[in-house]
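Q: Show me the folded form of this:
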Amino acid sequence: MRRHTVEPRPGWQATVEGQGLIYAVCEDPCNQGGPHAYWDESAYYEFSLPEVEALEEVVEELHELSLAAADHVVRTGRFADYGITDPRLAEVVAESWRRRAEQPAVYGRFDLAYDGVGPAKLFEYNADTPTSLIEAASPQWFWMEERFPGADQWNSLHERLVASWARQRHLLPPGPVHFAHSRGDTEGEDWMTTLYLQETAEQAGLATASIAMEDIGWDGLTGRFVDLEQRFIRSVFKLYPWEWLVEDEFGRQLLDGVDLGGATGSTLWIEPAWKMLLSNKALLAVLWELNPGHPNLLPAYLDGPRELAGTTGYAAKPLLGREGAGVRIVGPDGSQTRLADWAGDPDRYGAEGHCYQQLHPLPDFDGNRPVLGTWVVDGEAAGLGIRETDDSPITHQGARFLPHVIR
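A: Take a look at the predicted model:
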């Protein structure tokens, strides 16, 4: 794994925006002031084929370990460890897991620390609402074809997404699959990610419809969710976290109407409810408990930092945190850093509890700190997207996305 600098292409911004990355330049990232280039092709990372093949094996093993951890949580009823205290929600998640073969599940993203020397280490698994998908699937592929036509890339995302929709088509009820995002997305990332996934579904031959989460209505007479045309929403892909869904205005109706296997009158939600067991930071602690000493895991606990305090240091991560919000870094000497400046409201997350994970600094490539976003589609490793920072021990909303090649 190496980092190289390179001259950006003339007119690169218009090029990648035309490929769907309309947020290639953020005007005011994280309230820091001034425009910020999210897409950064002034440098790129190079991997060897054996490195990528080894990482693919790591990613697929981590996915299998995560599924085993979810099964353990359901069998032992450890939902409270995940902050799931509503018995009805716990029942929905458990039944969703037991009937997972009947529910479409598409994709997820592992975030790994890797320096090309030691083993990759898992930071988290976003298996419910992962973004940074468009840039990983399309613009970086076209960049490689233009700049390094003789190279290759760890990137089969588009083909695998289309194949995933086609393979799971028989699980979907009649009618269009609705694709929903929130209007609260100010940069356009969620909107474009949803549109891109909708495009992959259409290429698989599915009928689709677009809708904002805020426009999903409830028909009290029929007990059904409906769109703006009063059509029943029989299935919907949502780029909206489950923990937000169940707290929304129609949360109770949603739990009562979750389709866990084709029941009449309900809505099939994608990703399914059992993905709550993979996207929650409590997974990190359960993984370590079930697989102590695993070379790709970091020690992690739910009841406190234990031996990490005063030795390696630790990161206190809110169970439901997003983009670094509310994360507290505690060094071996007890010094503390909170990443509120980059992550917005520091108090939005944390009431649900924390996971205490061993502090593992990001690798340093001449002052640049990358994290590997490794993609899983249908349980198989499907691609890589790299984000990096130069001013923070954690990847945040102000991070840059850099392309990569295999040579």
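
Q: From now on I want contacts and neighbour counts done on CA atoms only, so please keep to that.
A: Fine.

Q: Which residue ranges of the stretch 51-200 of the chain form helices?
A: Using DSSP state H, counting those that start in this stretch, the helices of the stretch 51-200 of the chain run over residues 87-98, 133-137, 139-147, 157-167, 189-203.

Q: so which of those helices is the most packed in?
A: Of these, the one with the most neighbours on average (mean count of other Cα atoms under 10 Å) is helix 133-137, at a mean of 24.

Q: picking up where we left off before, output the helices of the stretch 51-200 of the chain in a markdown table, with distance to residue 6 appended to each entry.
A: Listed next are the helices of the stretch 51-200 of the chain as a markdown table, based on distance: least, Cα to Cα, whole Å:
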| stretch | distance to residue 6 |
| --- | --- |
| helix 87-98 | 47 |
| helix 133-137 | 18 |
| helix 139-147 | 10 |
| helix 157-167 | 25 |
| helix 189-203 | 26 |
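
Q: Tell me which of those helices lies nearest to residue 309.
A: Closest to residue 309 of the helices of the stretch 51-200 of the chain is helix 87-98 (Cα to Cα; 32.3 Å).

Q: Just give me how far that closest one sits from the chain centre.
A: When distances are taken as Cα atoms, centre = their mean, to the nearest Å, helix 87-98 is centred 21 Å away from the chain's centroid.

Q: Excluding its own residues, what touches that helix? List them.
A: Residues from elsewhere that reach helix 87-98 (Cα atoms under 8 Å, 6 or more residues apart in numbering): 71, 74, 79, 84, 103, 255, 258, 260, 272, 273, 274, 276.

Q: Here is the second sequence; please produce its structure so I can put it next to the first one:
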Amino acid sequence: MRRVRSTPRPDWPARIEAQGLAFHKTAHPENLSRPYWDESVHYVFEMDEVLALEEVVEELHRMCLEVVDHVVTTGRYHVLGIPDRVAPLIEESWRRRDPHLYGRFDLWYDGTGPAKLLEYNADTPTSLVESSIVQWYWLQDVFPGDDQWNSIHERLVDRWKQIAPGLAKGPVHFAWTNGDETGEEVMTIAYIQETAQEAGLPGVALAMEDIGWDPVGRRFVDLDDNEIRTLCKLYPWEWIVAEPFGEHVPATTAWIEPIWKMVLSNKALLVLLWELFPGHPNLLPAYLNTPSDLTSYVQKPLLGREGANMRIVTPDGTEHRTEGRYGREGFVFQEFCPLPDFDGQRPVLGAWVVHDESAGLGIRETAGLITDDTSSFVPHRIPL
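A: As a prediction, this is how the structure comes out:
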């Protein structure tokens, strides 16, 4: 793994916007000197390196599924702060094996030592358009003879084909929230809808705020009063179950992602992984609401997003904090493993899984210790 310079395509903004990355300006602070999509640099991996990382990702995913089974079997929902009333829904969903679509592992990796899991974005992962589509077209334009760790699109289409026979008749509804003013979420869910349509599943787009509840028919409906039989949403489960209509979730609607992913979209997952697989080479020690014996650590809110409300204590005792609105649900304390330094930038590898298989890679990097909304996305390639 190495970081190299490259010459941006003269018309790169128009190209990436045409490919669906229309939010690269609105989702990134304007006062930064560096764009969100930055093709002036990229990372180069060797094929054997990628194959090894794929094995790590699939092993981590299998371990995460074991955590879900452990929580359902033991009833340890309190570790994750999941309300008692939600637990039976998770259990029923898990035992039905409600189908799941995709997720993204955030990994520490420096090109030499074993990759380390930082967190798992299992319910509403973003940076999908840039990982699947935009960097692939960059590769075709700039390094057409090389390869890329990227089968995300094909695997999403194939997964929809696998899921389709078990879905109720009628279109799949695809929902985002109007609360996102950047446009990132609507473009992400629109892309997921495209992959479903390519698999032969018709879709209807709507905002979560426009979903209605029919108390007579006991069903969720869209703006045309049509029943929502299958809902693919880019909206966190913890928000859904906390809202008034959340009490109706046992209705006939099939949800993608399923509610059992509440176990995986919570950073207490890191605590349970370390408990079930202590000393695993791809994990960092993690504890709930206490640093335990850690002398340097990252304090993360269980349901935090985009690096908000984090606190880092470095080995020399220096503290770094970010602001935000998370933390009431509790914190995880994870061993501090500083992101590797490549030319003054620190990358996080976003490794994608579709269903249960490794599917691709997206990289975000920052000059600081925390990857947040100021971080840039950079492409990668594999020389052939």
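
Q: Among the helices of the stretch 51-200 of the first structure, which comes closest to residue 10 of the first structure?
A: Between the helices of the stretch 51-200 of the first structure, helix 139-147 lies closest to residue 10 of the first structure; by Cα to Cα that is 11.9 Å.

Q: Give the aligned range of stretch 185-196 of the first structure in the second structure.
A: Mapping stretch 185-196 of the first structure onto the second structure (TM-score structural alignment) gives residues 180-191.

Q: Aligned to residue 52 of the first structure, what sits in the second structure?
A: By TM-score structural alignment, residue 52 of the first structure lines up with residue 50.

Q: list the contacts for its match?
A: Residue 50 of the second structure touches residue 149, counting by Cα under 8 Å, 6+ apart.

Q: coming back round to it: going by distance to residue 62 of the first structure, which of the contacts of helix 87-98 of the first structure wins?
A: residue 71 (14.2 Å).

Q: Can you find the partner of the closest one in the second structure?
A: Per TM-score structural alignment, residue 71 of the first structure is aligned with residue 69.

Q: In space, what's closest to its match - neighbours in sequence excluded?
A: In space, and not counting its chain neighbours, residue 69 of the second structure is closest to residue 94: 7.9 Å by Cα to Cα, 6 or more residues apart in numbering.

Q: Look up how far residue 41 of the second structure lies from that neighbour.
A: Look at residue 94 of the second structure and residue 41 of the second structure: by Cα to Cα, to the nearest Å, they are 42 Å apart.

Q: With residue 329 of the second structure instead?
A: Distance from residue 329 of the second structure to residue 41 of the second structure, by Cα to Cα: 38 Å.

Q: out of the two, which sits in the busier spot?
A: residue 41 (16 against 12; other Cα atoms under 10 Å).

Q: Just list the residues touching whatever residue of the first structure lines up with residue 319 of the second structure, thanks.
A: Residue correspondence to the first structure (TM-score structural alignment): residue 319 of the second structure is matched to residue 336. If you count contacts by Cα under 8 Å, 6+ apart, residue 336 of the first structure has them with 328, 329, 330.

Q: and residue 39 of the second structure, how many residues sit next to it?
A: Quick note: residue 39 of the second structure (other Cα under 10 Å) scores 20 neighbours.

Q: That should have said residue 83 of the second structure, apologies.
A: Count around residue 83 of the second structure with other Cα under 10 Å applied: 12.

Q: how about the nearest residue to it, chain neighbours excluded?
A: residue 77 (7.5 Å).

Q: Could you pull up the contacting residues of the one you found?
A: By Cα under 8 Å, 6+ apart, the contact list for residue 77 of the second structure reads 71, 83, 84, 87.

Q: Nearest to residue 169 of the second structure, out of those residues: which one, please.
A: Nearest to residue 169 of the second structure among these, with distances taken as Cα to Cα, is residue 87, at 28.3 Å.

Q: which position in the first structure aligns with that closest one?
A: Residue correspondence to the first structure (TM-score structural alignment): residue 87 of the second structure is matched to residue 90.

Q: before we move on, the earlier item: how about the contacts of helix 87-98 of the first structure in TSV, adding distance to residue 378 of the first structure?
A: TSV is the format used below for the contacts of helix 87-98 of the first structure (distance: Cα to Cα, whole Å):
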residue	distance to residue 378 of the first structure
71	18
74	21
79	25
84	26
103	12
255	25
258	22
260	19
272	13
273	16
274	15
276	17
